[in-house]
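Novice: have a look at this prediction, sequence included:
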Amino acid sequence: MKRPEISFEFFPPKNIEGTFRLWDTTQVLAPLKPRFVSVTYGAGGTTRDLTRDVVGTLHKHSGLRTAAHLTCVDATRDETLKIAQDFAAVGVTDIVALRGDPPKGSNGFQPHPDGFANSVELIEALAETGQFTIRVGAYPDKHPEAATAQADIDWLKRKIDAGATEALTQFFFEAETFFRFRDAAAKAGIDQYITPGILPIENWKGARRFAEGCGTFIPEWVAEAFEKAERDNRSDLLATAICTELCTDLIEGGVDKLHFYTLNRPELTRDVCFALGVTPEVKLENVA
């Protein structure tokens, strides 16, 4: 089996404990030589300043290529582009451009009166600068706000045409879900790379809630397996096995890049990577 290229997503810490956890996560996963790591925004742009600070620190001190999430939520066009320029000023030229989730308790996304109306407008503005590598989100299962699955494909095509060079998908549970999406994207003329997003499941209840919120289909066999594993106290073993099998099926289907949602908990991600043959590179001394 071919060794895949990997990347990781982190989220910015909210307190001192979270800061140490993020640093520990970075130390555990950096030896696997990811092609990049990304740092998220919170819903409603609530961690905008933290994201900026973490991105700058990771870029400066970790040696990892770092990508910053950037959203359209609750900011003017000038404010959003100023954040992008702040990233560029410290050497961060990789952006994951997203519309962004609305603030909790709101009635859905409402553009700022002087802001970007959607992710396509944001991507176009970033692309016009000529400074950034732009990645975008994609949804193998229908986005909750999309009218149809084809509408998701059409919107992804618009984002690619606007200047994005790669798409990172929402997580999913079965490889066939990704393959169907990849085939539909190719049929629509999308020729940029679509990287599957992988969620090693640290906590089944949390993962299930996350899946239900973002429209990810939960196969009955997955739910039953985790409910039984929790009773037997074998959740981590099951999570590693299911995630490794999913990644293996994807690789055998022609995927050579994987993007892991780590949730700042590196152990399962590391174990899955090891099972796929992604291990730290060790230089052997030349002994005469």
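Specialist: Arrived safely, thanks for sending.

Novice: use CA for all of it now, contacts and neighbours both
Specialist: OK.

Novice: centre of the chain to stretch 190-198, how far?
Specialist: 11 Å (CA atoms, centre = their mean, to the nearest Å).

Novice: in that stretch, what's buried?
Specialist: By 16 or more other CA atoms under 10 Å, the buried positions in stretch 190-198 come out as Ile190, Tyr193, Ile194, Thr195, Pro196, Gly197, Ile198.

Novice: just curious, which of those residues is nearest to Ala75?
Specialist: Gly197 (27.3 Å; CA to CA).

Novice: hang on, the earlier thing: want to throw the buried residues of stretch 190-198 into JSON lines with distance to Asp94 and secondary structure?
Specialist: JSON lines is the format used below for these (distance: CA to CA, whole Å; DSSP: H, G, I helix; E, B strand; the rest coil):
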{"residue": "Ile190", "distance to Asp94": "21", "secondary structure": "coil"}
{"residue": "Tyr193", "distance to Asp94": "16", "secondary structure": "strand"}
{"residue": "Ile194", "distance to Asp94": "16", "secondary structure": "strand"}
{"residue": "Thr195", "distance to Asp94": "16", "secondary structure": "strand"}
{"residue": "Pro196", "distance to Asp94": "18", "secondary structure": "strand"}
{"residue": "Gly197", "distance to Asp94": "17", "secondary structure": "strand"}
{"residue": "Ile198", "distance to Asp94": "20", "secondary structure": "strand"}
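
Novice: below is structure B, check it against A:
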Amino acid sequence: METHNFSIEFFPPKTDEGADKLRAVRQKLALLAPKYFSVTFGAGGTTQQGTLQTVLEIKSEGYEAAPHLSCVGGTRDSLRAILQQFQDAGIRRLVALRGDLPSGYGGAGEFRYANELVEFIRKETGDWFHIEVAAYPEMHPQARSPQDDLQAFARKIQAGANAAITQYFYNADAYFQFVDNARKLGLDVPIVAGIMPITNYTQLMRFSDMCGAEIPRWVRVKLASFGDDSASIKAFGLDVVTSLCERLLAGGAPGLHFYSMNQAVATTAIWQRLVK
């Protein structure tokens, strides 16, 4: 696994209690020696300050950290200032995304798409940042067609992104097909598979409805059959996701990016099975 690009994602805590909890989780996950930790932001960049604080704290603990940067609602000046803060802090890795429009938000700021953000970052900072962008093996929920979605992905890579992290998925074929299609367009950057551990059925259904990730019927039916038996849900989820990870790595995925949901147990359990 050491040869793979293995990373873990957090969201910035909103309370002091949440920050304490995340420190404890981070200590546990740091034992897995991920390449870096990434930190998300809220809709419309509402927690960009929280993102920076969390990233700086991770960095002060001696780990590499990658803030997520959204261009939605941002101006060139505001983004320039954030990039400067990141550079001043010695941060060398970024996850550049369009981001979601907050509800009731009219405009989209000066940037409409992630490729425009990548282009701006490159123009402002040259090769300072290693830039990761998003990829959608099962198609972005707002894309018109898989072809359009692939072209949007190509524009982000052509604008200067170094690598991509996928939305989570449970169908390995969707990932391999997406990578094949990207390679046919001459896009040869690493496409790291995004992994969402399964620990809670209702939460998983809610997330998947929002982001367009498909939960295979056999997985849904089995999860639903457990009712409130959370131990069975977690045990089954661990089997499903570990076997997905094994298949992805065996099939040539350059790495795994775990959506930890600020929890340590599930990611650690999957990781321990993979390194056996």
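Specialist: It's in. Everything numeric here is computed off the predicted structure, so don't read it as measured data.

Novice: if we can go back for a sec, among the buried residues of stretch 190-198 of structure 1, pick out the one closest to Gly42 of structure 1, please.
Specialist: Distances from Gly42 of structure 1 to the buried residues of stretch 190-198 of structure 1, taken by CA to CA, are shortest for Gly197, at 18.2 Å.

Novice: any idea how many residues pack against the closest residue to Gly50 of structure 2 other than its chain neighbours?
Specialist: Leaving aside its sequence neighbours, Gly50 of structure 2 sits nearest to Pro12 (CA to CA, 6 or more residues apart in numbering; 5.6 Å). Pro12 of structure 2: 24 surrounding residues under other CA atoms under 10 Å.

Novice: for the stretch 1-150 of structure 2, just list every one of the helices.
Specialist: 16-30, 48-60, 76-88, 114-125, 146-158 (DSSP state H, counting those that start in this stretch).

Novice: in structure 1, what residues pair with the last one?
Specialist: Equivalent residues of helix 146-158 of structure 2 are located at 149-161 in structure 1, counting by TM-score structural alignment.

Novice: may I see the buried residues of that stretch?
Specialist: Ala149, Asp152, Ile153, Asp154, Leu156, Lys157, Arg158, Lys159, Ile160.

Novice: ok, now stretch 35-54 of structure 2?
Specialist: Result for stretch 35-54 of structure 2 [16+ other CA under 10 Å]: buried residues 35-45, 47-48, 50-54.

Novice: repeat that for stretch 215-223 of structure 2.
Specialist: Ile215, Leu223.

Novice: ditto for stretch 264-284 of structure 1
Specialist: 264-273, 275-276, 278-279.

Novice: before we move on, what about stretch 243-256 of structure 2?
Specialist: The neighbour-count check on stretch 243-256 of structure 2 (16+ other CA under 10 Å) flags Leu244, Cys245, Leu248, Leu249, Ala253, Pro254, Gly255, Leu256 as buried.

Novice: just those now: which is nearest Gln203 of structure 2?
Specialist: Leu244 (19.7 Å).

Novice: tell me if I am right that that closest one is in a helix.
Specialist: Yes. Leu244 of structure 2: assigned to a helix according to DSSP: H, G, I helix; E, B strand; the rest coil.

Novice: any idea how far Leu126 of structure 1 is from whatever residue of structure 1 lines up with it?
Specialist: Here Leu244 of structure 2 is matched to Leu246 in structure 1, going by TM-score structural alignment. Distance from Leu246 of structure 1 to Leu126 of structure 1, counting by CA to CA, to the nearest Å: 34 Å.

Novice: equivalent analysis for Phe36 of structure 1, please.
Specialist: Counting by CA to CA, the gap from Phe36 of structure 1 to Leu126 of structure 1 is 19 Å.

Novice: repeat for Gly45 of structure 1
Specialist: For Gly45 of structure 1 relative to Leu126 of structure 1 (CA to CA), the value is 18 Å.

Novice: same check, this time on Pro200 of structure 1
Specialist: 31 Å.

Novice: which one's more surrounded, those two?
Specialist: Taking other CA under 10 Å, Pro200 of structure 1 and Leu126 do not tie; Pro200 has more neighbours (27 against 23).

Novice: my read: that one touches Asp271, true?
Specialist: No. Counting by CA atoms under 8 Å, Pro200 of structure 1 does not reach Asp271; the two are 9.7 Å apart.

Novice: next, show the common contact partners of the two.
Specialist: Thr240 (CA atoms under 8 Å, 6 or more residues apart in numbering).

Novice: now the match of helix 146-158 of structure 2: how far from the chain's centre is it?
Specialist: The answer for stretch 149-161 of structure 1 is 18 Å, by CA atoms, centre = their mean.

Novice: ok, stretch 111-127 of structure 2 next?
Specialist: That offset, for stretch 111-127 of structure 2, works out to 19 Å (CA atoms, centre = their mean).

Novice: give me the contacts around it.
Specialist: 70-75, 80, 83, 96-98, 131, 133, 152, 155-157, 159-161.

Novice: and those, which are buried?
Specialist: 70-74, 80, 83, 96-98, 131, 133, 152, 155-157, 159-161.

Novice: quick one on the thing from earlier: how about the buried residues of stretch 264-284 of structure 1 in TSV, adding secondary structure and distance to Gly105 of structure 1?
Specialist: Below are these laid out as TSV (DSSP: H, G, I helix; E, B strand; the rest coil; distance: CA to CA, whole Å):
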residue	secondary structure	distance to Gly105 of structure 1
Asn264	coil	25
Arg265	coil	27
Pro266	helix	31
Glu267	helix	33
Leu268	helix	32
Thr269	helix	32
Arg270	helix	35
Asp271	helix	37
Val272	helix	36
Cys273	helix	37
Ala275	helix	41
Leu276	coil	41
Val278	coil	41
Thr279	coil	43
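
Novice: just the closest of those to Glu17 of structure 1, please.
Specialist: When the buried residues of stretch 264-284 of structure 1 are compared against Glu17 of structure 1 (criterion: CA to CA), the nearest one is Asn264, at 11.6 Å.

Novice: give the aligned equivalent of that closest one in structure 2.
Specialist: By TM-score structural alignment, Asn264 of structure 1 lines up with Asn262.

Novice: roughly how far apart are its match and Ala154 of structure 2?
Specialist: 31 Å.

Novice: just checking, Ala135 of structure 2 touches Ile165?
Specialist: Yes. Between Ala135 of structure 2 and Ile165 there is a contact at 5.9 Å, judged by CA under 8 Å.
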